[in-house]
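> have a look; sequence and predicted model below, questions after that.
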Amino acid sequence: MLPVETIFETVDDKEFLRIAEKVLEGKRITPEEGIYLYRNGDLTALGILAEHINRQKNSMYAYFIVNRQINPTNVCMYQCDFCAFGVKKSDPKAYEMSLEEILRKVEELYRMGGREVHIVGGIPSYWGYEKYIEIVREIKKRFPEVIVKAWTAVEIHHMSKISGKSYEEVLKELKDAGLDALPGGGAEIFSERVRKIIAPYKANAEEYLEVHRTAHRLGIPTNATMLYGHVETLEERIEHMEMLRRLQDETGGFQVFIPLAYWPEGTRLGGHRTSSVDDLKTIAISRIYLDNFDHIKAYWVTLGEKVAQVALNFGADDLDGTIQEEKIVHAAGTRSAYGHSIDRLVKLIKDAGKIPAERDTFYNIVKVYQ
């Protein structure tokens, strides 16, 4: 990566240079400046600027985790147009895992030294509140050393509705059962206009943010996501980041921001795959804009490993992990592997010129691969 001074030697856009100087002085950019970077920012210069910020926060480390994603069912009552994963119970592709099947997958992770199980899935209309609690409780009872990162804000909102309990009551019961962290899924794009098109029945932006605010207050760290590349505008992407930045100012409870590239295959919404340029710009701008987030993830499942690898020099510092059996994005057409070995992740990071650091859920370094 070129030194940050090269921006001022090679770029002649005065407004871009003004914004870059502001960023280098440690000042926060405005939504209008964020939109300008999207529309006019030179890709290479954006990458240099974002990577300068990343190295201040994370040095030369790029993180990964030995984890497993478990999707207990693809039966979902919401049937969002952007999603190719969720189906009706009558669909031939519908499946539901038993508790024992879930526990066997956690055991496979545990045997290989895994540290985190990531649980998200469809939302069947007929699942009772206790089922969600039971899954967490039984995993933690059988494997107390495994970190349980489970249920998106959308699932927490649904649990609140069917139980008549508040978000706080639901989260306290989950925490007592063994929940350690919340994933960031379900955010999509916070714009009400967009949500009416792609996911009209799911928890709205205010509800999503309130679930995370409540989790932070209870000491439960969470992740944040943004699904981009469908029907949203660049202004709506920045608006999304702004709402996350404000909540992070308030609570400090977000661990990482994860831009998720939209995959259209098999969805009712349709559309086209984002370009690599858009992917890298989004990584870089999120690193610049979200100045109060420590980590930006280049999720190799949606980006593909090559773009994710490049993103490690565009402001991202994390590839996610071994995953093993991702189903949600694969249903929408990603050609990425279902999972990666530790050796593969280490090689991807080293080939990007970074130092591979195995982490736990909370970004504590477990092992450095020099």
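Received, thanks.

> going forward, measure contacts between C-alpha atoms and count neighbours the same way
Fine.

> name the residues that touch stretch 66-78?
Here stretch 66-78 makes contact (CA atoms under 8 Å, 6 or more residues apart in numbering) with 85-89, 94-98, 102, 105-106, 109, 113-125, 199, 201-202, 321-328, 342, 358.

> ugh, wrong one, I meant stretch 123-142
Residues contacting stretch 123-142 (CA under 8 Å, 6+ apart): 73-78, 99, 103, 106, 146, 148, 150, 155, 159, 162-163, 173-174, 177-179.

> put this beside the first:
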Amino acid sequence: MKTRMLRNEAQYVWDMHDVFTLGELGHRRRMDMHPEGVVTYIVDRNINYTNVCVSGCKFCAFFKGPGDEGGYVLSTDEILAKVQETVDLGGYQILLQGGMNPDLPLAWYADLLRALKTSFPQVAVHGFSPSEIFYLSGRESRPVADILTQLREAGLDSMPGGGAEILVDEVRNRVSPRKCSADQWLSVMETAHGLGMRTTATMMFGQGETFDQRIEHLDRLRDLQDRTGGFTAFIPWTFQPRNTRMEMPETSSHEYLKFLALCRLYLDNIDNIQASWVTQGPMVGQLALMWGANDMGSTMLEENVVAATGVHFRLPEAELRVLVQKAGFTPRRRTMDYTLCEEVA
């Protein structure tokens, strides 16, 4: 039986190992958990239904405030057209995310989900985030459980872990003071898991947080997973500072890989860890498969939020599969809950 890494041990492990030796430990743990030599991925599209948001996070280059020039809300027809394009390209899931838009009531979301499921019953909707759900709860003066239940009944299949950033209020109050607190984010996730909804967990690091604050984030996710088992995967990525209101150096790929390996060691109860090629690029994404990651995430047929920072990496499915194969693994399509799909011809 493996001994669980404690918070005070994480700093020692970090300090005592260079990027290669810690990567070796992370890869060994990954292979213990997934000895079959498969690297999974999903074919989907990130549809940002609106860029209007009252949160005003300092790290976001994508949002527009209410009334700002360039703010938009996609029509249902525009969203359905994007889903059709996704299906035509072999996609079978959409990631539906926007912002905390004060002009969109819960009925708008429910109507959109019903339209999606009517037109594309075969497409899974991985949508919104704890931040959006918590905001809707306040806007509608209804409990989070009611909001999630209504959205699930309308067609929401699962929820991504957006808005986590760093789950420490000292950090959140500095970079995103209008967004839900760490406790509120975790509470929404626990409620979703209690309703039977699977979700992912995320982390955006490199925004001026301390090492201890990073470990607190991991510890809180691990604790919730102990209670619910609802997270299917963990996705860490690095803050991209360009075009944002936070001037700081970008976290290096060296630090990304080293911390990824530590995440694999610390999060012993979350089965899957995704490589963030969207922020790091395809080559570092490939390296991440030897540092603890067992999943390449999404083919991202469309991505707008990271692109707003000036980072425009793209990775078509054929290229993603070649990268996985050249790393010595077998690429396999999957669903959100990591059920393997039929082999690609």
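Looks like it arrived, so ask away. Note that the structure is a prediction, hence the values are computed from the model and not measured.

> what would you report as the TM-score here?
TM-score for the superposed pair, counting by TM-score structural alignment, normalised by the length of structure 2: 0.97. Supporting figures: 344 aligned residues with a CA RMSD of 1.4 Å.

> could you list which of the contacts of stretch 123-142 of structure 1 belong to strands?
148, 150 (DSSP state E).

> what segments of structure 2 are strands?
38-42, 44-48, 93-97, 124-127, 199-205, 231-238, 272-273, 295-298, 330-333.

> which stretch among these comes nearest Arg7 of structure 2?
Closest to Arg7 of structure 2 of the strands of structure 2 is strand 199-205 (CA to CA; 17.0 Å).

> so the closest one corresponds to what in structure 1?
With TM-score structural alignment applied, strand 199-205 of structure 2 matches the range 222-228 in structure 1.

> mean shift of that stretch relative to structure 2?
Mean deviation of stretch 222-228 of structure 1 from its aligned counterpart in structure 2 after superposition (mean CA distance after the TM-score superposition for structure 1): 0.5 Å.

> next up, the contacts around the aligned partner of Ile42 of structure 2 in structure 1.
Taking TM-score structural alignment, the alignment pairs Ile42 of structure 2 with Ile65 from structure 1. Applying CA under 8 Å, 6+ apart to Ile65 of structure 1 gives the contacts 115-116, 320-322, 358-361.

> how near is the residue nearest to Ile65 of structure 1 when sequence neighbours are not counted to Asp180 of structure 1?
The shortest distance from Ile65 of structure 1 to any non-neighbouring residue, by CA to CA, 6 or more residues apart in numbering, is to Gly321 (4.5 Å). Using CA to CA, to the nearest Å, we find Gly321 of structure 1 at a distance of 18 Å from Asp180 of structure 1.

> what lines up with Leu262 of structure 2 in structure 1?
So, by TM-score structural alignment, Leu262 of structure 2 is matched to Ile285.

> distance of that match relative to Ala311 of structure 1?
Look at Ile285 of structure 1 and Ala311 of structure 1: by CA to CA, they are 12 Å apart.

> and those two? Which one has more around it.
Under the criterion of other CA atoms under 10 Å, the comparison of Ile285 of structure 1 against Ala311 puts Ala311 first, with 30 against 23.

> what about Glu343 of structure 2, neighbour count?
Quick note: Glu343 of structure 2 (other CA under 10 Å) scores 9 neighbours.

> residues contacting it?
332-333.

> circling back: which position in structure 2 pairs with the residue nearest to Ile65 of structure 1?
Using TM-score structural alignment as the criterion, Gly321 of structure 1 maps onto Ser298 of structure 2.

> and if you look at Trp127 of structure 1?
Aligned partner of Trp127 of structure 1 by TM-score structural alignment: Leu104.

> swap in Gly252 of structure 1?
In structure 2, Gly252 of structure 1 lands on Gly229 (TM-score structural alignment).

> residues in contact with its match?
Gly229 of structure 2 makes contacts with 193, 269, as judged by CA under 8 Å, 6+ apart.

> how close does it sit to Pro331 of structure 2?
Using CA to CA, Gly229 of structure 2 is found at 26 Å from Pro331 of structure 2.

> do Leu112 of structure 2 as well
Distance from Leu112 of structure 2 to Pro331 of structure 2, counting by CA to CA: 33 Å.

> repeat that for Phe128 of structure 2.
Applying CA to CA to Phe128 of structure 2 and Pro331 of structure 2 gives a distance of 28 Å.

> burial count for Ala153 of structure 1?
Ala153 of structure 1: 27 neighbours (other CA under 10 Å).

> contact partners for it?
Counting by CA under 8 Å, 6+ apart, Ala153 of structure 1 touches 182, 184-186, 203, 207-208, 211-212.

> would TSV of those residues with neighbour count be doable?
Listed next are the contacts of Ala153 of structure 1 as TSV, based on neighbours: other CA atoms under 10 Å:
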residue	neighbour count
Leu182	27
Gly184	26
Gly185	20
Gly186	23
Ala203	20
Glu207	17
Tyr208	22
Val211	25
His212	28
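
> just the ones of those residues in helices?
Within the contacts of Ala153 of structure 1, residues falling in helices by DSSP state H are 207-208, 211-212.

> for those, which one is nearest Arg237 of structure 1?
Tyr208 (16.1 Å).

> which residues sit in contact with that closest one?
153-154, 157, 186-187.

> quick one on the thing from earlier: give the contact list for the match of Leu262 of structure 2.
Ile285 of structure 1 neighbours (CA under 8 Å, 6+ apart): 34, 37-38, 46, 50.

> related to what we said a few turns ago, for the contacts of Ile65 of structure 1, give me a markdown table that also has distance to Val307 of structure 1 and neighbour count.
Shown next, in a markdown table, are the contacts of Ile65 of structure 1 (distance: CA to CA, whole Å; neighbours: other CA atoms under 10 Å):
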| residue | distance to Val307 of structure 1 | neighbour count |
| --- | --- | --- |
| Arg115 | 26 | 19 |
| Glu116 | 25 | 25 |
| Asp320 | 14 | 21 |
| Gly321 | 16 | 24 |
| Thr322 | 17 | 23 |
| Glu358 | 20 | 23 |
| Arg359 | 22 | 21 |
| Asp360 | 24 | 19 |
| Thr361 | 23 | 22 |
